[in-house]
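Q: No letters, just coordinates:
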């Protein structure tokens, strides 16, 4: 029996690449989280993410960034095929199928939420420790503590400020 505690993550996606609505409309409401090209974010997927982990789906690089929904990790990490595709913006000439450099996980839609904007997160004391709010934090994937996860869900259940 697996007694590993569930992990929680905040995963950023540009909505014009993959929005929470795109995830909800995808076959089986699942997408591969391709294109991560940061070693620390890759290591989170490779070493720490497991099926069943919770995901805060965050829209980034858009007029109103923030948490737009909840999802779950639904696969173990496996090689990101986009690294081998010379036509892909995520192509990596130094990577090979025999020695892949980049991995991804599949993410499954759980529910769309009201947008919890970056501004509202900054105004909520219980969320002050979220890595996405820390100066200089630019990682596309960051861990979320169980306390932060619970606080986000509590704030999402309230009317926006």
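A: On my side now, so go ahead. This one's a predicted model, so the numbers in the text were calculated from it and none came from an experiment.

Q: Could you use CA atoms for every contact and neighbour count after this?
A: OK.

Q: Helices along this structure, start to end?
A: 20-25, 39-43, 118-122, 146-156 (DSSP state H).

Q: Single out the most deeply packed of those helices.
A: Among these, the stretch with the highest mean neighbour count (mean count of other CA atoms under 10 Å) is helix 20-25, at a mean of 18.

Q: now that one, how far from the chain's geometric center?
A: The chain centre lies 14 Å from the centre of helix 20-25; the measure is CA atoms, centre = their mean, to the nearest Å.

Q: related to what we said a few turns ago, now the helices of the chain in TSV, with distance to residue 71?
A: What follows is the helices of the chain, written out as TSV (distance: least, CA to CA, whole Å):
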stretch	distance to residue 71
helix 20-25	9
helix 39-43	17
helix 118-122	19
helix 146-156	12
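
Q: now for these, which one comes closest to residue 94?
A: helix 39-43 (14.3 Å; CA to CA).

Q: Residue 137 is nearest to which of the helices of the chain?
A: Nearest of the helices of the chain (CA to CA): helix 39-43, 11.9 Å.

Q: hold the first one in mind and look at this next one:
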């Protein structure tokens, strides 16, 4: 989780071992991995996606005395560079995680920081399972309304793949979005701008590939 480095590694390992036991506009509300805004559920007929963008906060921010910081460097520092994406408390974001399949790619997006943007790429290595933090009274994401026999919240496991060749700031992505909204292009309907509050967002293959291509280009 997001305390000391030792606590971070310990909690993440615990998170990975608890399967059997358990089986965020850029404001504080965007929350990334720690998003808590609740919204209505996605339609069961929502389209399937194979690429994702997942937000988390790289800078320290304390909730109830606990630092919820978790940037891409924190993921990279974990054993096997793997951790669970816990703490999502938004129904749409949760439902998107439940669509994720092992082996799919996701952008690691730094949110609620001085310069929000895409820092790197991670891979889904375990499909959705019960998020045990919802039952932990000491966790900042404890949900008293969620019961072990009918849990509300899920998480997935992700593994660090690599940093992008250059950081892709939100400001640059927005320029492309505005250009393509007017003239057409892969980013014209990108969820980062049409569903900005969501901490877990779907990407089309075209959106993912276009964004990835930007790492080899000069900043716009």
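A: Everything's here; your move. These figures come from a predicted structure and were not determined experimentally.

Q: Tell me the residue in the second structure aligned with residue 117 of the first structure.
A: Mapped onto the second structure by TM-score structural alignment, residue 117 of the first structure lines up with residue 169.

Q: ugh, typo on my part, it should be residue 20 of the first structure
A: Residue 20 of the first structure maps onto residue 72 in the second structure, by TM-score structural alignment.

Q: I'd guessed its match sits against residue 58; true?
A: Yes. Between residue 72 of the second structure and residue 58 there is a contact under CA atoms under 8 Å: 7.3 Å.

Q: Run the angle between the longest strand seen in the second structure and helix 205-213 for me.
A: Taking DSSP state E as the criterion, the second structure has its longest strand at strand 154-169. Angular relation of strand 154-169 of the second structure and helix 205-213 on a 0 to 180 degree scale: 50 degrees, by axes from the mean of the first three to the mean of the last three CA atoms, to 10 degrees.

Q: Would you mind getting the angle between strand 154-169 of the second structure and helix 91-99?
A: 100 degrees.

Q: Could I get the buried residue list for strand 154-169 of the second structure?
A: 154-161, 163-164, 167-169 (16 or more other CA atoms under 10 Å).

Q: who touches it?
A: 16, 72, 75-76, 80-88, 94, 97-98, 115-131, 214-216 (CA atoms under 8 Å, 6 or more residues apart in numbering).

Q: give the contact list for residue 138 of the first structure.
A: residue 132.

Q: most remote residue from the second structure's center?
A: residue 183 (29.5 Å; CA atoms, centre = their mean).

Q: Quick one: map that one onto the first structure.
A: Aligned partner of residue 183 of the second structure by TM-score structural alignment: none.

Q: Name the nearest residue to the most centrally placed residue in the second structure, sequence neighbours excluded.
A: Centrality entry for the second structure: nearest residue to the mean C-alpha point is residue 54, 2.5 Å, by CA atoms, centre = their mean. Excluding its sequence neighbours, the residue lying closest to residue 54 of the second structure (CA to CA, 6 or more residues apart in numbering) is residue 200, at 4.6 Å.

Q: Could you find the counterpart of the one you found in the first structure?
A: So residue 200 of the second structure corresponds to residue 141, using TM-score structural alignment.

Q: which residues in the second structure form strands?
A: 51-56, 62-63, 66-67, 82-84, 105-110, 117-130, 154-169, 200-203.

Q: List the buried residues of stretch 139-159 of the second structure.
A: 139-143, 151-159.

Q: For the residues you listed, work out which two are farthest apart.
A: Longest span within those, CA to CA: 143 and 159, 26.3 Å.

Q: Next, count neighbours for residue 68 of the first structure.
A: 21 (other CA atoms under 10 Å).

Q: what sits against it?
A: Taking CA under 8 Å, 6+ apart, one finds 20, 56, 57, 58, 59, 112, 113, 114, 115, 116 in contact with residue 68 of the first structure.

Q: aligned partner of it in the second structure?
A: So residue 68 of the first structure corresponds to residue 119, using TM-score structural alignment.

Q: Residue 48 of the second structure: which of the buried residues of strand 154-169 of the second structure is nearest?
A: Nearest to residue 48 of the second structure among these, with distances taken as CA to CA, is residue 156, at 16.7 Å.

Q: hang on, residue 141 of the first structure packs against residue 9?
A: Yes. Using CA under 8 Å, residue 141 of the first structure makes contact with residue 9 at a distance of 6.7 Å.

Q: Distance of the counterpart of residue 217 of the second structure in the first structure relative to residue 67 of the first structure?
A: Matched by TM-score structural alignment, residue 217 of the second structure corresponds to residue 158 in the first structure. Going from residue 158 of the first structure to residue 67 of the first structure by CA to CA, to the nearest Å gives 14 Å.
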